[in-house]
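# how would this look folded up:
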Amino acid sequence: MTSLHITRVRRRGLGVAAAAAGLFATLLTAGPAVATPDPGDAPAKKKGLSTSQQAEARAAIENGEIPGVDEIVHSKNIEHLVNIPKDAIKGTNSDLAFQGEYAFAGNYDGFRIFDISNPKAPKTVSQVLCPGSQNDISVSGNLLFLSTDSSRSDNSCTSTSQPATEKSSWEGMKIFDISDKSNPRYVAAVETACGSHTHTLVPGGRNVYVYVSSYSPSETFPDCKPPHDGISIIKVPRRAPEKSAVVDFPVLFPDGGNPGAPTNPGVSRTTGCHDITVLPSKDLAAGACMGDGIIFDIEDPERPRVIDRVQDNVNFAFWHSATFNQKADKVVFTDELGGGSAATCNAATGPERGADGIYDITGKGDQRKLVFRSYFKIDRHQADTENCVAHNGSLIPVKGKDIMVQAWYQGGISVWDFTDSAKPEEIAFFERGPLSTTTMSTAGSWSAYYYNGYIYSNDMAKGFDVLKLNDKRTDGAQRVRLNELNVQTQPDYRR
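Have a look, this model is predicted:
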């Protein structure tokens, strides 16, 4: 176990063309964003706890078992450099992307661009108001992509929420030109079936392909009817993004996927994918698809082929995301038990639920198989007021080792080594104490990613954090420099 270093910190408190007028560098108001009512990443309303639960949380703080409200605790080998609170964009912070000396931070109300040329003092370059949960974000060249997975009145950035039962409602992909980081321009929109909960970029020369993950269809939704057993593929011409269009909807689960309850109680029924990670250098992808985990061939990006598929009907409730190791002979899948809004990092839940599942990839070509090896879950128990479960992370590119940094919502940030698939271990961590000892409200790190020598985190409530990892086991990663990083489009660090 790593030793603790405690820092006490108290915090003070439509078209596309028509939408462009609202996209100025800094916007001072932000409309509410509507979360999808489905499992996975949906912010929950504050929930009061019982008197006994509140007493337990207070006692745990007094006994030193968990940090106090707004207290920061971290291992000796992590340094917290800076926190940048939310500013004009007030919604829930979501995913991150990177390009050069810029970080792009998604938010349910839009996105924010930071200049990180000095990681100790990031500066806001622009903020764009464009509500539409969950605004999953990625960048490629001069283009920025933003997912909308809430039913909107139209595709503009001034849209309002509207029931998905309305035929005129819109959900899908928004595309911005970011050649001028201080003034992003909204240039295209593509509607996709069931919206876009997350998306993944697959580079293709003159074009970039976007794999759109969405789920939870209903017979009452005109644009999202079952079966919904695949992904939308958007082809985006780099020089003419206004011509972007869906080119296919490949079926990944011809048998319908995991049936969920009552056949498999406590497991999500597969009605699409939550997230996909691609490794273009290997023409390989891994899909976390609600009740199923898959790997598939993407040699032809418009025609992906499933190679193998696994289920865990004992401990995995919701297959959420995936990360390859550097050799592409392992995949880490995450289980978002409780949809990201429940307290699952406690003794009652145990070490195998709401955890990571580590799978070896054996065999070659179409004979490759996913073989389960072990689970990893942080062993620092959290209060019943803290939403905590495995969430978004990235590799730390250490030669010959498999090490990643990962967000755990209010469980904080964990750095862990899975070089031995059967014996993963945590080597560093950072976390804040609960927001409250009386109510449950969603907060904590949504994404924690390593980029060019630093760890960047987007905390749903507290804002943008920058951390420095000082450990001889990871020092070699500091020599690796990237010009662009979308974590779900994994680079080949071995080149």
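
# make it CA atoms for all contacts and neighbour counts henceforth
OK.

# And what about the residue lying closest to residue 397 once chain neighbours are set aside, helix, strand or coil?
Nearest residue to residue 397, sequence neighbours excluded (C-alpha to C-alpha, 6 or more residues apart in numbering): residue 477, at 5.0 Å. Going by DSSP: H, G, I helix; E, B strand; the rest coil, the secondary structure assigned to residue 477 is helix.

# The structure of the following sequence is requested for comparison with the preceding one:
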Amino acid sequence: MGRWRSGATAAAIGAVLVMAGCTADPKPAATPAGGTPTPGGTSSTAPASADGVQHSPNARLVANVPLSKPFDGEHALGSDLAFQGDFAFVGNFQGFTIVDISDPAKPKVVTRVVCPGSQNDISVSGNLLFLSVDEPRDGDTCTSGDGDPAEGWEGIRIFDISDKTKPRYIKSLATDCGSHTHTLVPGKDASKVYLYISSFGPLSGPHCAPPHDSIAVVEVPVQNPAQAKVVSQPVLFHDGEDDSKPGATSGCHDITVYPEKDLAAGACIGNGILMDISDRAQPKVLQQVIDTENFSTWHSATFSNDASRVIFSDELGGGMSPTCDAKTGPLHGADAVYDITADRKLKRRGYFKIPRYQTATENCVSHNGSLIPVPGKTILVQGWYQGGVSVADFTDPDHPKEIAYVDRGPVDPDGGEPRIAGSWSAYYYNGYIYSSDMTKGLDIIAIDDPLTDPAKPVRMDELNPQTQVSYPE
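Next comes the predicted model:
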């Protein structure tokens, strides 16, 4: 959730669908009919900083907070981000980190909280912090271990962060099929917030039986979060247990809400959906769209500032495969732009994919991003795993184009099998881009470009990127 101010484990990463083959030699990619020109190229021609990080001339890495003890093990992967005031909250498969970013060039770790649970998707609201757990644990506490696949606990954990140096664990809530991601939704009044719990399956066991075509809605009384409870389990799809048909789904991967507009966009594995959330506890599907030609796993969504469009991403290969290559092409593992029509329907426009081919060892696909608050334009910063951080202008929805990037290069330059690494999430907050790199930690990136400069004076008090708010036009 944001408020704008104008001023001067391997199991959770999870749904691995394919391990793609080797890349071809880079060459110009074809322009698809009705799609977006995506020129080929290699990152080897890009400018590089002293530490070898490749970047466009208008973007540069200014600071990094590395993964250090206790988050320095093989399974301590960085995940999503949230922001509040002078602090960044960095999810990790082993817990979360609070970082002081009052001076973005000199970030400081305030505390690291060990609380294992894949994938620890994170959000903040006032004095509360929420973590998603999408793997069975043998209990709901931060000292829990691996649990029974059928009977283990998984769901949402709630913390009090009024003291940033000593977050306090308040309670947990079990949710069906766990919580792969969650979205914070402010209530119609300030006394409550809601969480839309996205999870997919089904799996064996009483808590995740087929069909799983729903989300869980958690209501949290702000002044008494210990009374948080699941208040509804709305069924969004009615395709039953047969998930073999095009567009069939088994739950949502991620949901982005635009509370001011009473709208939500869901990336729901087999399709994209638009929802009415005027009744926060009972979201209703307005339309479903499928793309059997180009989309594989609908992963996330971002509205334009005026909510006239939505950008969906496709996590082809479950994020594990090297799909940013000539063989895969510009329309798979990409972003797709949809108009929201006057009668609240979705109409597809163009596609976007980063124009730099990656090596056969680099997992690369479209992942989490957010708008850069530029009046009158739709500019998205986005993580692409080992494809790095990309900034693209979607203002012309038929021809989006990249305007800036930072690419750390392959985590394993000497070859071998692709392994999970790179930018999980990249978001713009108060003048800088913050990227949660799964193995390198928190990257802070400066961008200086005439297209993005109007965003520099904009300040936010709080940002959960999946909870969009309008900024001044």
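
# what's the aligned partner of the residue nearest to residue 397 of the first structure in the second structure in contact with, if anything?
Aligned counterpart of residue 477 of the first structure in the second structure: residue 455 (TM-score structural alignment). Residue 455 of the second structure is in contact with 372, 373, 374, 375, 431, counting by C-alpha atoms under 8 Å, 6 or more residues apart in numbering.

# Quick one: neighbours of the residue nearest to residue 260 of the first structure when sequence neighbours are not counted, just the number.
Leaving aside its sequence neighbours, residue 260 of the first structure sits nearest to residue 269 (C-alpha to C-alpha, 6+ apart; 4.0 Å). Other residues near residue 269 of the first structure come to 24 when the count uses other C-alpha atoms under 10 Å.

# do residue 371 of the second structure as well
Quick note: residue 371 of the second structure (other C-alpha under 10 Å) scores 23 neighbours.

# Kindly report the same for the one 4 residues further on.
Using other C-alpha under 10 Å, residue 375 of the second structure has 16 other residues around it.

# ok, it - contacts?
Contacts of residue 375 of the second structure (C-alpha under 8 Å, 6+ apart): 454, 455, 471, 472, 473.

# Over in the first structure, see which of those residues survive.
Retained contacts for these in the first structure, judged by both residues aligned by TM-score structural alignment, their matches' C-alpha atoms under 8 Å, are 454, 455, 472.

# can you redo the residues you listed as CSV with distance to residue 252 of the second structure?
Shown next, in CSV, are those (distance: C-alpha to C-alpha, whole Å):
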residue, distance to residue 252 of the second structure
454, 35
455, 32
472, 31
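
# and which of the residues you listed is nearest residue 320 of the second structure?
residue 455 (33.2 Å; C-alpha to C-alpha).

# How about the contacts made by the residue mapped onto residue 307 of the first structure from the second structure?
Aligned by TM-score structural alignment, residue 307 of the first structure pairs with residue 286 of the second structure. Residues near residue 286 of the second structure by C-alpha under 8 Å, 6+ apart: 273, 274, 275, 276, 344, 345.

# Give me the buried subset of the residues you listed.
For those, a neighbour count by 16 or more other C-alpha atoms under 10 Å gives the buried set as 273, 274, 275, 276.

# Buried ones from the contacts of residue 375 of the second structure, can you make that a PyMOL selection?
In PyMOL syntax, the buried subset of the contacts of residue 375 of the second structure is picked out as below (16+ other C-alpha under 10 Å):
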select buried, resi 455+471
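
# Out of the contacts of residue 375 of the second structure, flag the one nearest to residue 186 of the second structure.
Of all the contacts of residue 375 of the second structure, residue 186 of the second structure sits closest to residue 471, with 16.9 Å by C-alpha to C-alpha.

# Can you tell me how far the alignment partner in the first structure of the closest one is from residue 387 of the first structure?
Counting by TM-score structural alignment, residue 471 of the second structure lines up with residue 493 in the first structure. According to C-alpha to C-alpha, to the nearest Å, residue 493 of the first structure and residue 387 of the first structure sit 33 Å apart.

# didn't the residue nearest to residue 260 of the first structure look like it was pressed against residue 259?
Yes. Residue 269 of the first structure lies in contact with residue 259 (C-alpha atoms under 8 Å); the separation is 4.9 Å.

# joint contacts of these two?
Joint contacts of residue 269 of the first structure and residue 259 (C-alpha under 8 Å, 6+ apart) are residue 291.

# dump the residue contacts of the alignment partner in the second structure of residue 97 of the first structure.
Taking TM-score structural alignment, the alignment pairs residue 97 of the first structure with residue 82 from the second structure. Under the criterion of C-alpha under 8 Å, 6+ apart, the contact list for residue 82 of the second structure reads 88, 89, 90, 122, 123, 124, 462, 463, 464, 465.
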